[in-house]
Every structure is written in structure tokens, then in C-alpha cells.
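> sequence and predicted structure are below.
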Amino acid sequence: MSQMIPLQLTRVLAFAALSALACQSSHAAIFEDSDARKQINVLTDSTKNNQKAIFELTNSFERSVQENAKLRGRIEELERVVDDQKSILKIYYSELNDRINDQNARLKLIEPVKIEVEGVTGKIQPAEKELYDQALLEFKEGNPVKAEGLLSQFITAYPNSPYWPVAQYWLSVSKYASKDFKGAIAAGNALIKAFPDHPRVPQALLNIANCLLESNQKTEGRKTLELLIKSFPDSKSAETARLTLSKVK
């Protein structure tokens, strides 16, 4: 009986010890599992935070890429605008330069030009020369009346022209051709009075003499021929005057 009690006590103690050990192990396991979960939760939260940060960084990067792309596109657009403006300005200045050159050329055409016409020096304008040439052309084509009108217009419009004495001579000749002897004599005398030393004076005197002779003013005609021969003895007009004078009765 006495031997059995210690054995049973030993078993009870052993069972108690095992129970205590199991209980401690169970508490330890529970403690370790709770810590692990806490750590897992911490890691999970950290991962979530990292993922969120990465997501935000990714979005920020993508926005930056998009904004850079927009800025690049805008820059390229502005560069095209600048290039277009440069091309437009280049064309504009080229056209402006052409217009300026053209205007300068036109101004040169209308600027008076200094020339010498049969010993008379002066400035002429393009329109002046055109009118004179047109008048002479009408006379050469057998239109003395038209020539008279143009020559009269020229003489009135350009009294200081170096062509004036020559125009006055041709006016006298044109009037003689149209049988306007009085007008021819007046035009010839106007030339002689204004330019007594002009090379056309001998011809003008001869034309005046012919007008006088054909209008039956033979005395005045002879005097004019004699004056021509005396004043310009070596001229071709003087030779013609001598021949004419020899035929006048």
C-alpha cells in the first residue's frame, strides 16, 4: 500500500509536469503565431505602402512622359511656325526687293537725261522724246497735218527741250508741205530768232524762201535766198539757194 502511493504520486506529478509543459508549449506556440502574424501584417502593410508608392511614382512618371510629349509636340509646332514665318518673311523681303528694284528702274526711266541735240544741250524726259519721234514719224509717212499737231504740242509742252529748235524747223517744213506758207514762214522765223547760230538755220531760210516764192512774193524770196548765200556760203542750203536764184526771174 505504501509503495503504491509514491508510484501514483509520481505518475500524477509526471502527468502534471507534462500538462504544464504542454500548456507552456501551447502558450509559446500561440505567442509565436501572434508575433508572426503581426510581422506578416507589418510586412503586408509595408508591401501595400510600397506598391502604392510605386503606383504613384509610375503614374507620376507616365504623366511626366505625357507632359514631355505634349511639350515636345508644342515645341515642334512652334518650330514649324517659326520656319513658316521665316519662309514668309523671306518671300516678302524678296518681293519687296523686286518691287524696289522695279520702282527704281521706273524712276530711272522717267528721270530727265542730259543729252546734246545738234549742238543744243539740255535734259529730256522719255515722254518728251516719244512725242518728238511720233511727230517725225507722221511727217515721214506723209501725214504733215498730224505732224504739225504733234510738233505744235511738243513745242508748247517742252520750250526748254534741246529738241525744240529741230522741232520748230520740222514744223515749218510740215506747214510748207501742207501749203500753209504763212505758218511755215512764222515757224522758220521763230527758229532763226531763238537760235540764230543753229545748224538748221540755213535750211529754215531756204524753206522760208520757197514759201515766199510759191506765194508770189518773189522779191522777198530773192532777198531771203541772197541772205542765205551770204550768211552760210559753204552750206548745202546755199548751193540749192544759188540754183534756185538762177531760175527766179
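Yep, it's here. Residues are numbered from 1 along each chain as shown.
> please count neighbours and contacts with C-alpha atoms only from this point.
Will do.
> helices along the protein, start to end?
Assigned by DSSP state H, the helices in the chain fall at 4-110, 126-140, 144-157, 164-177, 181-194, 201-214, 218-231, 236-247.
> out of these, flag the one nearest Val117.
Closest to Val117 of these is helix 164-177 (Cα to Cα; 8.4 Å).
> let's bring in a second model and compare:
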Amino acid sequence: MARLSLRRAACAAAVLCVSMGANAALFEDDEARRAILDLRQRVETMRVQSEGAAQRASEQNARSVLELQSQIEALRADLARMTGQNEQLAKTVSDLQQRQSTVDDRLKKSEPSQVAVDGREFTADPREKSDFDAALGVFRAGQFAQAQTAFAEFVKRYPQSGYNPSALFWLGNAQYATRNYNEAIANFRSMLSLAPDHAKAPEAVLSIANCQIELKDTRAARRTLEDLVKAYPQSEAAQAGRERLSRLK
């Protein structure tokens, strides 16, 4: 009996060991499954999170690109506006420079300048010079009556002009040409009184003698020619005066 009991006890112990081993194996499989499932869940979570992050990054990049494009367009608009403003400013500056140049030209045209006539230098206004040149042009064109009027008006308009000695000389010549001998003599004498050292002074004296000859005043013409030879002995007019003196009776 005792032996039978020992056998039974041994068998029971063996069955218990086998049962415990089986239960232990089953426990280990469940743990492994849970670990695998947990790992899969983590991987899935990480995948979802990664895809979400990628999606958000893509959306953020898209917004950034749109914002950058918007900024570029705004910069282009600003650049175009500034370019337009610069072009307008450049045009305004160009217009102002043109106006300034025009004003400067007008001022230069109206400013007195240094001129030289018959060996005499003086300052004259542009208008003054223009009027004298115009009157002289009329005389040289052979329009003596018109030249007489032009020079007479010039002397009246510019009483202090440096042109006046020359103007009086040509006025006297225009009057001589139109046979206004007494008026011519008066203007030649005015010219000599104003500028006795004038380059055309000898010619003016000779012209006075010519007027006197035309007026049949031979005695006065002789005195005038003698004064010419005495005052301007080396001049061509004096040489002509000597020849005329020899022919006067």
C-alpha cells in the first residue's frame, strides 16, 4: 500500500509539472502576442503620425510657396511702380533741364555782350546790335531812304549806344545818297564831335566837303579839305582830299 501511494504521488507530481510547464508556455505565447500587437500598434501610430507630419509639412510648404509667390508679385508690383515713378521723375527732370536751358538761352540772348565796330569795342544789348546790323543791311542793299529812316530811329532809340558814331556816319551817307546834303553835313559833324578819333572820321570830313561841293559852296569845301589834310594827313581820305583841292577853283 505504501508503495502504491508513493507511485500515485509521483504520478501526480509528474502530471502537475507537465501541467505547470504547459501553463508557462501558454503564458509566454500570450506575452509574445501582446508584445507583437503592441509593437504593431506603435508602428502604425508612428506611421500615421509620420504621414500626418508629412501632410502638414506639405501643406505648410504649399502655404509657404503661395506666400512667397504673393510676396514676389508684391515686390514686382512695387518695382514696376518705382520704375514708373523713376521714369516720370526722369522725364520731369529732363523737362526742367530743357526749360532751364531755354531760360538760360533767353537770358544769354538778352544779356549785353562785347562787340567791336570800326575798331571800337564796347558793350551792347542784343537788340541794339540787331537793330544796327539791320539798318546797315538796308544801306548796303542800296535802299538809302529806308536806311536813312532806320539809322535816324536807331540814334533816337539808343542815345548812349557805342554804335552811335558809326550810326551817324552811315546816316550821313544815306542822306548824301538821297541828296539831303545839309542834314548829312549836320550828322557828319555830330559824329566827329562825338568821336574825333573814330576810324571813319577822315571819311566823314571828306564827305562834308563832298556835300559842300554839291551845294556849290566851294570856299567851305576848300576849308574842309584843308582841315582834313591837316588833321588826318596819313589817311586815304586825306590823299583824296589833296586831289580834290587841286581841282577846286
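Yep, it's here. This one's a predicted model, so the numbers in the text were calculated from it and none came from an experiment.
> re the thing from before, of all the helices of structure 1, which one comes closest to Glu116 of structure 1?
Here helix 164-177 is closest among the helices of structure 1 (Cα to Cα), at 11.8 Å.
> what's the closest one in contact with?
132, 136, 139, 144-145, 147-148, 151-152, 154-155, 158, 181, 183-188, 190-191, 195, 198, 200, 204, 207, 211 (Cα atoms under 8 Å, 6 or more residues apart in numbering).
> are any of these buried, and which?
For the contacts of helix 164-177 of structure 1, a burial check counting by 16 or more other Cα atoms under 10 Å picks out 132, 136, 139, 144-145, 147-148, 151-152, 154-155, 181, 183-188, 190-191, 198, 200, 204, 207, 211.
> report the contact partners of Gly221 of structure 1.
Ile208, Ala209, Asn210, Cys211, Leu212, Leu213.
> compute the number of surrounding residues for the fifth one.
Think Leu212 of structure 1. Using other Cα atoms under 10 Å, Leu212 of structure 1 has 21 neighbouring residues.
> so what corresponds to it in structure 2?
Aligning on TM-score structural alignment places Leu212 of structure 1 opposite Gln212 in structure 2.
> any idea how far the residue nearest the centre of structure 2 is from Arg106 of structure 2?
Of all residues in structure 2, the one closest to the mean position by Cα atoms, centre = their mean is Gln97, 3.7 Å from it. Note on Gln97 of structure 2: its distance to Arg106 of structure 2, by Cα to Cα, to the nearest Å, is 14 Å.
> now do Ala152 of structure 2
Using Cα to Cα, we find Ala152 of structure 2 at a distance of 28 Å from Arg106 of structure 2.
> same check, this time on Arg99 of structure 2
On the measure of Cα to Cα, Arg99 of structure 2 and Arg106 of structure 2 end up 10 Å apart.
> same check, this time on Val93 of structure 2
20 Å.
> what's the answer for Glu214 of structure 2, then?
48 Å.
> quick revisit: switch the helices of structure 1 over to a markdown table; also include distance to Glu118 of structure 1.
Converted to a markdown table, those look like this (distance: least, Cα to Cα, whole Å):
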| stretch | distance to Glu118 of structure 1 |
| --- | --- |
| helix 4-110 | 23 |
| helix 126-140 | 15 |
| helix 144-157 | 17 |
| helix 164-177 | 8 |
| helix 181-194 | 13 |
| helix 201-214 | 12 |
| helix 218-231 | 19 |
| helix 236-247 | 16 |
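> compare these and give me the one nearest Val120 of structure 1.
With Cα to Cα, the closest approach to Val120 of structure 1 among those belongs to helix 164-177: 8.5 Å.
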